[in-house]
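Q: pasting the sequence and the predicted coordinates here, then a few questions.
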Amino acid sequence: MEKREINPWKWQDARNYVQAVEVKNPEATLYISGQTAIDSEGISSKADMRTQLKKALENLETVIKEAGYELKNIVRLNVYTISHEEFFREWDVLQDWTVQNGIKQSGTYLEVKYLFETLKVELEATVVR
């Protein structure tokens, strides 16, 4: 597999994402359903945004590793949140996670009216191998 990042500008570098990711000759692609702060018993979190974001990232990691993929090969990460204001106050959690795992992904951040039950954030990813 070959992966190439396309960044016509430099401003996005400080936000740790890329404008586009080109993948040539992938062996396989993993499309991951939205991961949230739901525990292993299926109970939705009632915690704050920061805690829910950490749990959603943990759940995303679990799915990726269970499938035999690597975090660094996330090529797209879409974030759905019920509050951009709350989410971007906790932005450092996602920023630090992507840096720590060597992830350079494209993505979209969307505020939605609501998510399932008491959830505040949902992460949808595409990973290649």
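A: It's in.
Q: rest of the way, CA atoms for contacts and neighbours
A: Will do.
Q: residue 124 is in contact with residue 74, isn't it?
A: No: if you go by C-alpha atoms under 8 Å, residue 124 and residue 74 don't touch, sitting 10.4 Å apart.
Q: out of these two, which sits in the more crowded spot?
A: Neighbours were counted for residue 124 and for residue 74 using other C-alpha atoms under 10 Å; residue 74 has more, 25 against 19.
Q: and the host helix or strand of residue 92, what does it pack against?
A: Using DSSP states H and E, residue 92 maps to helix 91-100. Applying 3 or more C-alpha pairs under 8 Å, 6 or more residues apart in numbering; DSSP states H and E, one finds that helix 91-100 makes contact with helix 49-66.
Q: what comes up buried for the helix holding residue 92?
A: For helix 91-100, the neighbour count (16 or more other C-alpha atoms under 10 Å) marks 93, 94, 98 as buried.
Q: structure two is appended below for comparative analysis:
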Amino acid sequence: MEKRVINPWKWQDKRSYAQAVEIKNPEGTLYVSGQTAISAEGISSNENMESQIIQTLKNLEQVITEAGYECNGIVRLNIYTTSTAELWPHFNILQDWINKHNITQATTLLEVKSLFETLKVELEATVVK
């Protein structure tokens, strides 16, 4: 796989994403459904935003690794939240996870009216190898 990051500016670097990511000659592409803070038993979290972000990242990582991919292969990460105001104080959790896995991805952040049941954040990823 060949990966090229396109950033005409520098300001997005502090926000942990790229303006565009080009992939040539991938071995495979994994499209991951939106992952949330749902337990292995299928119970939606009713905890705070911080706890939900942590559980959502664990679930995302589990799906990616069980599929035989690596988190550093994430090229697109869409973030859906019911409250950007509630998300911002904990955004460093996402940024630290992105940095830990050496990910450079295109990202879209959307505030939505609601998510499934009591969920506050959902992460949807495209991963290549």
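A: Nice, I can see it. Remember, predicted model here, so these are calculated numbers, not experimental data.
Q: out of the buried residues of helix 91-100 of structure 1, which is nearest to residue 2 of structure 1?
A: Using C-alpha to C-alpha, residue 98 comes nearest to residue 2 of structure 1 of the buried residues of helix 91-100 of structure 1, at 19.6 Å.
Q: might you report the residue contacts of residue 34 of structure 2?
A: Residues in contact with residue 34 of structure 2, defined by C-alpha atoms under 8 Å, 6 or more residues apart in numbering, are 122, 123, 124, 125.
Q: what's the closest of those residues to residue 6 of structure 2?
A: For those, the minimum distance to residue 6 of structure 2 (C-alpha to C-alpha) is 18.6 Å, reached by residue 125.
Q: let me know whether the closest one touches residue 36 as I believe.
A: No: using C-alpha under 8 Å, residue 125 of structure 2 is not in contact with residue 36; the gap is 11.9 Å.
Q: more neighbours: the two, which one.
A: residue 36 (26 against 23).
Q: which residues touch the residue nearest in space to the middle of structure 1?
A: Centrality entry for structure 1: nearest residue to the mean C-alpha point is residue 77, 4.2 Å, by C-alpha atoms, centre = their mean. Shown in contact with residue 77 of structure 1 (C-alpha under 8 Å, 6+ apart): 105, 106, 107, 108, 123, 124, 125, 126.
Q: nearest spatial neighbour of the aligned partner of it in structure 2, chain-adjacent residues omitted?
A: In structure 2, the residue matched to residue 77 of structure 1 (TM-score structural alignment) is residue 77. Once flanking residues are discounted, residue 77 of structure 2 sits nearest to residue 125: 4.5 Å by C-alpha to C-alpha, 6 or more residues apart in numbering.
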